[in-house]
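K.L.:
Turn this into a structure:
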Amino acid sequence: MEKPFKRDIYFSFFMFTADLRPNDEAYTRILIRHLQALAEMGYTGFDLHIATGPAGVDHRTEVDDYVRLKRAFDHAGFRDARFTTNVGTTRTFDPTSPYEEQRRQALAYLKSRVDITSVLGGEDTIMSGPFLYPYGVFPLTDSGDQIWSDALQDWLKPRYAAASSPFKELAEYAREKKVKLAIEPVKNWETPGTTMVSDALDFLDTHDIPMCGVTIDTAQVVMESQGPAIFKDNIARAVRKSQLNYIHISAPDRGAVTDSWIPWDIMLGEIEPVYTGPYLVEVFNAIPPFDSSMRMTRRRFWRPGEDEAETGRDSAYDVARSGLKTLEDKLAAFGRSPSR
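P.N.:
Next up, the predicted model:
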């Protein structure tokens, strides 16, 4: 008899931090308390952002730091928990650079992030994020003006072409490590490219990189896409080449998922029949650097064990718990069972 399908639902640590500080034992204990609380709610996995180290850092040393962090997680009872990662490229580590040496540096950086993802998540895990074009780096003309619209697209085309060779090598490296790559498009006021799922799929198709895939984030799609017809086409395009690698469930304001403006029927109606991977509940809390980089005006969800408790206001755990319940209810409406 065939076993019933079980859906894994993960939670993003963007609620708590953008830097795991793997060498900070005191902070590791805080992270473990968050893991324990989320696991008790019913989450089966966790998405962790891998911060960029200081200039000149030895990537091998960074990997070793995360080996120690994973040992601490294992010792705390999370040996079998699933971990995925969120990774971004930077002005320094830019695989789209016109300079070969900089592209080589970016490739070494991204390979180290694949290594860290493998360390944390084991086999068949996922490295997601805006790791094609550097996040938040807007191009300028010689006179210092920002480049937009047709001029921006013309400017990006050779940058993406330059990235094709390092990305092919990265994709092969990730395949050997059994890590799925998932480029995440991000809305246009955060970064100039890629901003739409179509952009990421076009890059992979144009430069023949089938072993890399995409992340579809509900918030990004609502704020930066052409509409339901293109969304449906993008899902079909990604599925045809086994490139639909991760789904992020995130509210358009990046806050609580419950009672948000996510068009559940449209999105899950296309995704659920064809996707068997994990869903990630992703909430960006109003903490550095998100409060400034994402121009957050809403108050912070207070983090148990880190912030002073605030009576009458939702904690990070309240938001996580209600987000899980909301997603489970929505999935149940499509006939799929959650993981618990």
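K.L.:
contacts, neighbours, all on C-alpha from now
P.N.:
Noted.
K.L.:
How about the contacts made by Ser149?
P.N.:
Not one residue lies near Ser149 by C-alpha atoms under 8 Å, 6 or more residues apart in numbering.
K.L.:
The stretch 101-250 of the chain: strands as residue ranges?
P.N.:
Using DSSP state E, counting those that start in this stretch, the strands of the stretch 101-250 of the chain run over residues 125-129, 179-183, 212-217, 244-249.
K.L.:
Let me know the angle separating the first one from strand 179-183.
P.N.:
Relative orientation of strand 125-129 and strand 179-183, computed by axes from the mean of the first three to the mean of the last three C-alpha atoms, to 10 degrees: 20 degrees.
K.L.:
how about the strands of the stretch 101-250 of the chain in CSV, adding distance to Ala26 and mean neighbour count?
P.N.:
As requested, those are exported to CSV (distance: least, C-alpha to C-alpha, whole Å; neighbours: other C-alpha atoms under 10 Å):
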stretch, distance to Ala26, mean neighbour count
strand 125-129, 26, 26
strand 179-183, 29, 26
strand 212-217, 32, 25
strand 244-249, 30, 25
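K.L.:
Ser292: which of those is closest?
P.N.:
strand 125-129 (19.2 Å; C-alpha to C-alpha).
K.L.:
ok now the closest one, how far from the chain's centre?
P.N.:
Here the centre of strand 125-129 is set off from its chain's centre by 6 Å, with C-alpha atoms, centre = their mean, to the nearest Å.
K.L.:
and for comparison, fold this next one:
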Amino acid sequence: MRRAIYCSFFMFTADLRPDDTQYTRILIDHLKALTDMGYDGFDLHIASQPASVDHKLEVDSYIGLKKAFDKAGLQDAKFTTNVGTTRTFDPTSPYEEQRKEALSYLKSRVDITSVLGGDSIMSGPFLYPYGVFPLTDTGEGIWSDALLDWMEPRYLAARSIFRDLGEYAATKHVKLAIEPVKSWETPPPNMVSEVLDFLDGFDGLPGGVTVDTAQVVMESQGPSVFKRNVARAVQQDRLFYVHISAPDRGAVHDSWIPWQTVLGEIEPVYRGPYLVEVFNAIPPFDSSMRMARRRFWRPGEDEPEPNRASAYDVARAGLETLREQLAHVGGA
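P.N.:
Predicted structure coming up:
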């Protein structure tokens, strides 16, 4: 069976700017080029807006973007979304009104995922706000045991929100795949097991996990724990998405991804799409991830640099590498 492989638009942008018709034409050119390469679908980041922006207007803007994609001949393209919560829209907040606002925000992201992808996946760090590290009253960081203890009431506060969100997502045929992200980027959940522990309180309601190779290599405890986590996620039918990303978040080919360890566990039991995820050295990633490597220049957006790899070169090589590794695992 030929496996579906998607391309992350973190190669090009973290904001689709759906109301910008000129930028929409650039997005369409990228989508067509990547489709011609052989990608089966795309993962699009849904940027957060100020709290004053009406969520319905946001959804409407993505309806217009999808119509533009369809009009350009991309009506058969498949889309998943990447979503993160924020300091404002925090489902783990101790304040009920703030949790309700977070629920409204996350429902709008489910709507956008449905608009773009139909029966699709909403993935990302949308449990605890990405990159919002807690501080004591004296401004000191909270770490280790104290941080994990601090998170416990946060998880408890978020459960009712995620129960409602899961029920809503099910009506839209959208799978919710929480992605654990490494600890130097954001507080927990940082590991697959932490996401599964949170979801165990859902009593079978929709909700799953995204496994990202970069997060697994840099944050998890080792191959045996990874094996148990994959088995646990599969047994609970919670393995919803798999991201193939290099530890340095750059090019996937010739990277430190432990292909046999990861795919050897996942490929026999996973039937969803794989995502080739490369974070290009563009805002906000260049500063938030403190990138020292050069940008992969983007055709149609950056000045051509013939002696250096373009974003298309890196995307093509990533697709070819993943196909080769999947074939190798399948053959073995």
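K.L.:
still on that earlier bit, out of the strands of the stretch 101-250 of structure 1, nearest to Asp65 of structure 1?
P.N.:
strand 125-129 (17.9 Å).
K.L.:
Show me what that closest one is packed against.
P.N.:
strand 82-86, helix 100-121, strand 179-183, strand 212-217, strand 244-249 (3 or more C-alpha pairs under 8 Å, 6 or more residues apart in numbering; DSSP states H and E).
K.L.:
re earlier: would you format the strands of the stretch 101-250 of structure 1 as a markdown table with distance to Gly335 of structure 1 included?
P.N.:
Listed next are those as a markdown table, based on distance: least, C-alpha to C-alpha, whole Å:
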| stretch | distance to Gly335 of structure 1 |
| --- | --- |
| strand 125-129 | 25 |
| strand 179-183 | 26 |
| strand 212-217 | 21 |
| strand 244-249 | 18 |
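K.L.:
The ones you listed: which one's closest to Phe78 of structure 1?
P.N.:
strand 125-129 (15.2 Å).
K.L.:
Output the helices and strands packed on strand 125-129 of structure 1 as CSV; include the columns distance to Gly42 of structure 1.
P.N.:
Shown next, in CSV, are those (distance: least, C-alpha to C-alpha, whole Å):
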stretch, distance to Gly42 of structure 1
strand 82-86, 13
helix 100-121, 18
strand 179-183, 24
strand 212-217, 22
strand 244-249, 16
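K.L.:
Read off where stretch 47-67 of structure 2 ends up in structure 1.
P.N.:
Mapping stretch 47-67 of structure 2 onto structure 1 (TM-score structural alignment) gives residues 51-71.
K.L.:
ok so, going back, quick check: which of the helices and strands packed on strand 125-129 of structure 1 is nearest to Asp47 of structure 1?
P.N.:
strand 82-86 (4.7 Å).
K.L.:
Run the chain-centre distance for the closest one.
P.N.:
With C-alpha atoms, centre = their mean, you get 8 Å for strand 82-86 of structure 1.
K.L.:
Mean distance between it and structure 2 after superposition?
P.N.:
Strand 82-86 of structure 1 differs from its equivalent in structure 2 by a mean of 0.2 Å after superposition (mean C-alpha distance after the TM-score superposition for structure 1).
K.L.:
Which secondary structure elements does that strand sit against?
P.N.:
Packed next to strand 82-86 of structure 1, using 3+ C-alpha pairs under 8 Å, 6+ apart, are strand 45-49, helix 100-121, strand 125-129.
K.L.:
Could you single out the most deeply buried of the ones you listed?
P.N.:
strand 125-129 (a mean of 26; mean count of other C-alpha atoms under 10 Å).
K.L.:
ok, residues contacting that one?
P.N.:
By C-alpha under 8 Å, 6+ apart, strand 125-129 of structure 1 touches 82-88, 113-114, 117-118, 178-185, 214-215, 245-246.
K.L.:
counterpart of Thr141 of structure 1 in structure 2?
P.N.:
That one, Thr141 of structure 1, aligns with Thr136 by TM-score structural alignment.
K.L.:
sorry, back to before: just so I know, which of the strands of the stretch 101-250 of structure 1 lies nearest Thr191 of structure 1?
P.N.:
The nearest among those, by C-alpha to C-alpha, is strand 125-129 at 12.3 Å.
K.L.:
Identify whichever of the helices and strands packed on strand 82-86 of structure 1 lies nearest to Gly277 of structure 1.
P.N.:
Closest among those, once you apply C-alpha to C-alpha, is strand 125-129, at 10.0 Å.
K.L.:
how about the closest residue to His45 of structure 2 other than its chain neighbours, what does it touch?
P.N.:
Leaving aside its chain neighbours, His45 of structure 2 sits nearest to Asn82 (4.5 Å; criterion: C-alpha to C-alpha, 6 or more residues apart in numbering). Shown in contact with Asn82 of structure 2 (C-alpha under 8 Å, 6+ apart): 43-46, 122-124.
K.L.:
just curious, which of these is nearest to Tyr105 of structure 2?
P.N.:
Ile46 (11.3 Å).
K.L.:
quick one: the residue lying farthest from the centre of structure 2 from Asp119 of structure 2, how far?
P.N.:
Largest separation from the mean C-alpha position in structure 2: Thr138, at 33.7 Å (C-alpha atoms, centre = their mean). Going from Thr138 of structure 2 to Asp119 of structure 2 by C-alpha to C-alpha, to the nearest Å gives 47 Å.
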